[in-house]
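>>> no sequence on this one, just coordinates:
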């Protein structure tokens, strides 16, 4: 039932996007599907992963505590979709973007809930970002950062996400890469009703030799 609900919300968003003006950045990767995506530069690439440098970007986010990835994403998607549908102080509709970004911060033990932050990218042409009216939704800003990124097909779910994150972690460790092991991100670019040719990503934050990495975005102060 949750999958059906998400599919309906995605379909509404993508149909609305098709009627909107095409975004200016037409050189973005194929997996953005003509949606506005955060710009990045690929610094390096091998058979297992690539190294991307992202510029600072604005996001709208919601925090969810849950035991499973799928349940957390389902719970977090609805208020974010409400925000872009007009649940903001300006009452304006905002174009759907890609990816749906999910930060996964594992709990302290096997019986603890995990912490998830689900985010929508704010369109680059948005200008002043409207303040959310839903208390759980907040505006955030990711600083410039470098991520190790691996991609996989199919659906990002409770089985594939941990497996893919573990695989990327193992490859980075084997290659002697310096990275932040406290959290990882998933990036999803496709609607739930798309069954084939899907593109998902795992992001792990690169750190320097001293272990320093990018900071976690903080809640904005509503004006």
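Cool, the structure landed. From a predicted model like this one, the values you see are computed outputs, not experimental measurements. Numbers count the residues shown, from 1 in each chain.
>>> hey, let's count contacts and neighbours off CA atoms from now on
Fine.
>>> measure the residue lying closest to residue 158 once chain neighbours are set aside to residue 156 for me?
Once flanking residues are discounted, residue 158 sits nearest to residue 69: 5.6 Å by Cα to Cα, 6 or more residues apart in numbering. From residue 69 across to residue 156, the span is 9 Å (Cα to Cα, to the nearest Å).
>>> go on, residue 182?
Taking Cα to Cα, one finds residue 182 at 20 Å from residue 156.
>>> And the two? Which one has more around it.
Neighbour totals were compared for residue 182 and residue 156, and residue 156 leads with 21 against 10 (other Cα atoms under 10 Å).
>>> Tell me where this structure has strands.
Ranges of strands in the chain, per DSSP state E, are 40-45, 50-54, 57-66, 100-105, 114-121, 137-142, 145-152, 184-188, 200-205.
>>> which residues are in contact with the first one?
To tie it back to what came earlier, the one meant is strand 40-45. Residues from elsewhere that reach strand 40-45 (Cα atoms under 8 Å, 6 or more residues apart in numbering): 50, 51, 52, 53, 54, 55.
>>> State whether residue 60 and residue 121 are indeed in contact, as I suppose.
Yes - if you go by Cα atoms under 8 Å, residue 60 and residue 121 touch, sitting 6.6 Å apart.
>>> Between the two, which contacts overlap?
What both residue 60 and residue 121 touch, as defined by Cα under 8 Å, 6+ apart, is an empty set.
>>> neighbours around residue 208, how many?
A total of 11 residues lie near residue 208 under the criterion other Cα under 10 Å.
>>> how close does it sit to residue 46?
Separation of residue 208 from residue 46 (Cα to Cα): 20 Å.
>>> what's the answer for residue 134, then?
42 Å.
>>> So which of the two has more stuff around it?
residue 134 (15 against 8).
>>> In space, what's closest to the most centrally placed residue in the chain - neighbours in sequence excluded?
In the chain, the residue lying closest to the centroid (Cα atoms, centre = their mean) is residue 101, at 0.8 Å. Distance criterion Cα to Cα, 6+ apart; nearest residue to residue 101, sequence neighbours excluded, is residue 187 at 4.6 Å.
>>> put this beside the first:
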């Protein structure tokens, strides 16, 4: 009522300015627990770095946590067992026999695969933790299931909600976390998604909806690349030819977005790729063959296995690797060859992909907004050492016979299957398409 009386009689411009000031004050850095969870001085203080209608970003100081680790398939049983073990430690079952003050929140760590499948399933390993406030040298545990964790200053993404305890199933938690992580991805936020955390506070009741939080820890380093899709589809709808080609090439894994614009004699397709992010690695030599693809994939393999700034394990995609070969004319009139190996990144990482890991081989990032290519399937024999140049020449001759125009100084080799597949390994040769000059343009040339 006081707010309404204070804003009464203001002009529209003054009203908007007042509201902006109020929002700025509510989102100011340094906001503490008073406007957050139901907690008192038993919780660590934190700063609110930013806030939206759905979540907030907090900065927690370095904290020592006591954790109880148990292997079971049931989260509720794990939490009950862990609570008893942590209480024993806090009540004196430790190396000094000291009674320690309990802190909040209670964090339950759960394994999570946010909509991407990399062969890992949520396991039965649960960790339940509580913060040790004002403890810089806590006593040692006396059991191998209790450990002390030293967590440095962390950026934490927090989504709060209320729910009745008996409705808080693992399935509902993962659904909430999946929506939460997708929203963060859309906003270009970078976070660790191997695990998520359920935070509980003192307030608990079986009769009312209790307060809970889902935590996702931020990555040690934020992305320096932020890509925004600018490419567009050329066809109104996905054709049957496009669907059949995707089924043949992708085989249940994520592929770059593309559409088949046409098909020509000899199994040649014209494809339009759009809005695709790639991790790239430059090659020092210019040996265009399959062996060059596999050698160039080594630093990218480390990058995909989590040796990156996000500590992110990146699920396999198809193609397994793409070799780009192009030539440029040097100042002395000679032709210089360049080669880059590329790996397609899943769409969930396109807005803010991870950078090169510390002390890791250099990995670049590139974004293809739109690329139209002529494609022909090629076997390993065609792409072997000493055969590739001839195969590229023959491919260009077929394009000339069909009256199709292309860039003669650039091509790609797309490898879809790994080295363990000896038979029927799927490879493709891509040549960049370009618009054919009109008759008047040819006369001018």
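On my side now, so go ahead. For clarity, every value in this text was computed on a predicted model and none was experimentally measured.
>>> Superposed, how do the two chains score by TM?
Once superposed, chain against chain, the TM-score is 0.73 (TM-score structural alignment, normalised by the length of structure 1); 186 aligned residues with a Cα RMSD of 2.5 Å.
>>> got the contact list for the residue nearest to residue 158 of structure 1?
For residue 69 of structure 1, the contacting residues are 116, 157, 158, 161, by Cα under 8 Å, 6+ apart.
>>> Over to residue 68 of structure 1?
114, 158.
>>> can you tell me how far residue 433 of structure 2 sits from residue 292 of structure 2?
On the measure of Cα to Cα, residue 433 of structure 2 and residue 292 of structure 2 end up 24 Å apart.
>>> Quick check: residue 139 of structure 2 touching residue 93?
No - contact criterion Cα under 8 Å: residue 139 of structure 2 and residue 93 do not qualify, at 9.5 Å.
>>> How about residue 276 of structure 2: what's its closest non-neighbour residue?
Using Cα to Cα, 6+ apart and skipping the chain neighbours, the partner closest in space to residue 276 of structure 2 is residue 368 (5.2 Å).
>>> My error: substitute residue 55 of structure 2 in the last question.
residue 159 (4.6 Å).
>>> so what corresponds to residue 150 of structure 1 in structure 2?
Counting by TM-score structural alignment, residue 150 of structure 1 corresponds to residue 159 in structure 2.
>>> do the same with residue 97 of structure 1
When structure 2 is aligned by TM-score structural alignment, the residue opposite residue 97 of structure 1 is residue 103.
>>> For its match, give me its contacts.
Applying Cα under 8 Å, 6+ apart, the residues contacting residue 103 of structure 2 are 42, 43, 44, 130, 131, 132, 133.
>>> Could you rerun that using 7 Å?
42, 43, 130, 131, 132, 133 (Cα atoms under 7 Å, 6 or more residues apart in numbering).
>>> Tell me the counterpart of the residue nearest to residue 158 of structure 1 in structure 2.
Under TM-score structural alignment, residue 69 of structure 1 pairs with residue 75 in structure 2.
>>> Can you tell me what residue 42 of structure 1 aligns to in structure 2?
Aligned partner of residue 42 of structure 1 by TM-score structural alignment: residue 48.
>>> and that match, how many neighbours?
Count around residue 48 of structure 2 with other Cα under 10 Å applied: 22.
>>> what residues are up against the closest residue to it other than its chain neighbours?
The shortest distance from residue 48 of structure 2 to any non-neighbouring residue, by Cα to Cα, 6+ apart, is to residue 58 (4.5 Å). Going by Cα under 7 Å, 6+ apart, residue 58 of structure 2 touches 46, 47, 48, 49, 155, 156, 157.
>>> Kindly provide the distance from residue 58 of structure 2 to residue 165 of structure 2.
25 Å.
>>> now residue 181 of structure 2
From residue 181 of structure 2 to residue 165 of structure 2 the distance is 23 Å (Cα to Cα).
>>> Neighbour count for the two, which is higher?
Applying other Cα under 10 Å to residue 181 of structure 2 and residue 165 shows that residue 181 carries more neighbours, namely 23 against 16.
>>> Quick one: map the more buried one onto structure 1.
Residue 181 of structure 2 maps onto residue 169 in structure 1, by TM-score structural alignment.
>>> Tell me how far that match lies from residue 184 of structure 1.
10 Å.
>>> and if you look at residue 78 of structure 1?
Going from residue 78 of structure 1 to residue 184 of structure 1 by Cα to Cα gives 22 Å.
>>> Equivalent analysis for residue 203 of structure 1, please.
6 Å.
>>> This completes my enquiry, with thanks.
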